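S.K.: Sequence and predicted structure below; questions after.
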Amino acid sequence: MTVEEAAKYLFVSRAHIHKLLAAGKLVGRLPEVPTGQPDIDVASVETYRTEMEAAQRAYLDSQTEDNDPLGL
């Protein structure tokens, strides 16, 4: 998967994909030519997306009024 494809799939910028690669959150193979794009592992993109969706769900669940005592 290319950087552009990963960015579109995750709804982020290409610069953010490069940051995720540098941080080790996405797995990519370095390009064979110095000016080429890295080849990103599809499984790591799927894993990252699943983790982000779970974190978003957990945050939204923690923000509901169900967690407040009645009458407040």
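M.R.: That came in fine, so what should we check first?

S.K.: switch to C-alpha atoms for all contacts and neighbour counts from now on
M.R.: Fine.

S.K.: for whatever helix or strand Tyr48 lives in, packing partners?
M.R.: According to DSSP states H and E, Tyr48 maps onto helix 42-62. Here helix 42-62 touches helix 3-10, going by 3 or more Cα pairs under 8 Å, 6 or more residues apart in numbering; DSSP states H and E.

S.K.: another structure for you, compare them:
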Amino acid sequence: MTVAEAARLLFVSRAHIFKLLSSGALLECLPRNPSGQPDIDVTSVEQYKSKTDAAFRTWLDSQTEDNDPLGS
């Protein structure tokens, strides 16, 4: 998967994809393609997306009025 494809799938910038690669959150397939751009492991992108989606759902579920009623 290219950097642009991963960025589109994760709704982030290409620069953020490079940060995720350098931090180890996403894995690069070696060797690099002939243009010098990294090929990103599709499985690592899917795992990262699942993890961030789950974290977002957990946060969203915690944002109910039942947890913090108005006027309290």
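M.R.: Structure's in. What do you need? Because the structure is a prediction, the values reported are computed rather than measured.

S.K.: what TM-score comes out when they're superposed?
M.R.: Overlay of the two chains. TM-score (TM-score structural alignment, normalised by the length of structure 1): 0.85; 71 aligned residues with a Cα RMSD of 2.0 Å.

S.K.: Show residues contacting the helix holding Tyr48 of structure 1.
M.R.: For helix 42-62 of structure 1, contacts defined as Cα atoms under 8 Å, 6 or more residues apart in numbering pick out 1, 6, 10, 25-27.

S.K.: now that helix and helix 3-10, what's the angle there?
M.R.: 30 degrees (axes from the mean of the first three to the mean of the last three Cα atoms, to 10 degrees).

S.K.: Would you mark the buried spots in helix 42-62 of structure 1?
M.R.: 45, 48 (16 or more other Cα atoms under 10 Å).

S.K.: follow-up on the earlier one: between the contacts of helix 42-62 of structure 1, which is closest to Gln37 of structure 1?
M.R.: Nearest to Gln37 of structure 1 out of the contacts of helix 42-62 of structure 1 is Met1 (Cα to Cα; 9.9 Å).
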